[in-house]
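Participant: The sequence and its predicted three-dimensional model are supplied below.
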Amino acid sequence: MQRYPMTVAGADALRAELDRLKNVERPRITAAIAEARAHGDLKENAEYHAAREQQSFAEGRIKEIEAKLSNVQIIDITKMTNNGKVIFGATVDIENVETGEVKTYQIVGEDEADIKLGKISSGSPIARGLMGKEEGDTVTITTPSGKVEYEISEVRYI
């Protein structure tokens, strides 16, 4: 059985999505199917087929979320003592040694990753290069543009 590491916020977001799918989307889609059925011939009824496709997608996503939540391993970084080590859930400031550019990333589960929000998957090359290292360490990470050297300037457990 695969365990899914997830932050508290990530698990909350999945639960909220599940709630929305079950209590908002499911009834809306059921109503759309009923309305489309009322229009008659189902073979040529585009609204009916579109609603059935939405239903299939929503039910699949509900099953997927329920499976993940049943195997989730919630890691609450705020309850841990910050020893400066980069671990799952940590927020890390890294400085490009060559350019001085500073980036901030939080290492999260696969479902939570969103590079625009600075959340990177624990399986990503950057996260794998940082995990287990400590504040002040210099790491070399292979990026699409080649190897880049970063210094870990701060590790926060927030």
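Facilitator: That came through, no problem. Residues are numbered from 1 along each chain as shown.

Participant: For the rest of this, base every contact and every neighbour count on C-alpha atoms.
Facilitator: Will do.

Participant: Which of the residues in the helix or strand encompassing residue 30 are classified as buried?
Facilitator: Assigned by DSSP states H and E, residue 30 falls within helix 26-38. For helix 26-38, burial by neighbour count (16 or more other CA atoms under 10 Å) applies to 26, 29, 32-33, 36.

Participant: Which of those sits closest to residue 9?
Facilitator: Each of the buried residues of helix 26-38 was checked against residue 9 using CA to CA; the closest is residue 26, at 24.1 Å.

Participant: how long is stretch 137-151 end to end?
Facilitator: The first residue of stretch 137-151 is 6 Å away from its last residue (CA to CA, to the nearest Å).

Participant: Now do the buried residues in that stretch.
Facilitator: Buried residues in stretch 137-151, counted by 16+ other CA under 10 Å: 138-141, 149-151.

Participant: Would you mind pulling the contact partners of that stretch?
Facilitator: Contacts to stretch 137-151, defined as CA atoms under 8 Å, 6 or more residues apart in numbering, come from residues 94-98, 125-126, 129-130, 136, 152.

Participant: ok, and here's another one to check against it:
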Amino acid sequence: MSRGFVKEGDQEETPIIPPRAALPAGATNYVTPMGMELLQAEREELEDERAMLPTTDEQQRRVELAVINGKLDLLNERIASARILDPASQPKEEVRFGATVTYKINSSPTPQTFQIVGVDEADVAKKKIAFVAPIAVALTGQSIGSIVLLNMGGETRKLEVVDIQYG
């Protein structure tokens, strides 16, 4: 039947599926073992949510099911493309994926610390940043005592690596 003969109130809008964290084109989807566990737990939650959808309003159920299935499709693509890198296997003397890095900015007496993780695991509140973030890129490959210049917001800042930990 042509869509011209469907009542206006019967037409469903295409649901908006929120995108996953940005991964630059061509970049390998590195994840920590914990990051992979989090992705798999997220998949289980979405599958449980899909199984528990109420069946009272069929139109609402179809929309919610489309959103969940869209999220699952994006998540499954991310899981399929994931390459697990165990921080314990990284060289201990330099900053690499999975490292917890302590650094100072512009000789500040207060050091800052973050862990370099995959894009889906990144959470600034938990002091975890994505390996594609400018500060992570700038510090990758550096060793304790290294000084790196980083342009942030039109201002050049000097970063000094104070400590590197894995585990």
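Facilitator: That came in fine, so what should we check first? Since the model is a prediction, treat every value here as computed from it, not as a measurement.

Participant: Superposed, what's their TM-score?
Facilitator: Superposed pair, TM-score by TM-score structural alignment, normalised by the length of structure 1: 0.82. Supporting alignment: 142 aligned residues with a CA RMSD of 1.7 Å.

Participant: from the contacts of stretch 137-151 of structure 1, which ones fall inside helices?
Facilitator: Judged by DSSP state H, the subset of these located in helices is 125-126, 129-130.

Participant: Out of these, which end up buried?
Facilitator: Among these, the ones that count as buried (16+ other CA under 10 Å) are 126, 129-130.

Participant: Can you say which helix or strand has residue 156 of structure 2 in it?
Facilitator: Going by DSSP H and E, residue 156 of structure 2 is part of strand 155-165.

Participant: err, residue 51 of structure 1, not the other one
Facilitator: In this assignment (DSSP H and E), residue 51 of structure 1 forms part of helix 46-70.

Participant: can you pull the buried residues of that helix?
Facilitator: 47-49, 51-52, 54-55, 58-59, 62, 65, 68-69.

Participant: Looking at the residues you listed, spot the one nearest residue 110 of structure 1.
Facilitator: So of these, ranked by how close each gets to residue 110 of structure 1 (CA to CA), first place is residue 68, at 11.1 Å.

Participant: how near is the closest one to residue 18 of structure 1?
Facilitator: Note on residue 68 of structure 1: its distance to residue 18 of structure 1, by CA to CA, is 11 Å.

Participant: and what of residue 71 of structure 1?
Facilitator: Residue 71 of structure 1 sits 15 Å away from residue 18 of structure 1, going by CA to CA.

Participant: the more surrounded of the two?
Facilitator: Set side by side, residue 71 of structure 1 and residue 18 show more neighbours around residue 18, with 21 against 14, by other CA atoms under 10 Å.

Participant: What is the aligned counterpart of that one in structure 2?
Facilitator: Here residue 18 of structure 1 is matched to residue 43 in structure 2, going by TM-score structural alignment.

Participant: Could you pull up the residues touching the spatially most central residue of structure 1?
Facilitator: Closest to where the C-alpha atoms of structure 1 average out (CA atoms, centre = their mean) is residue 112, at 1.4 Å. Each residue near residue 112 of structure 1 by CA under 8 Å, 6+ apart is listed here: 6, 10, 119-121.

Participant: Nothing else from me, thank you.
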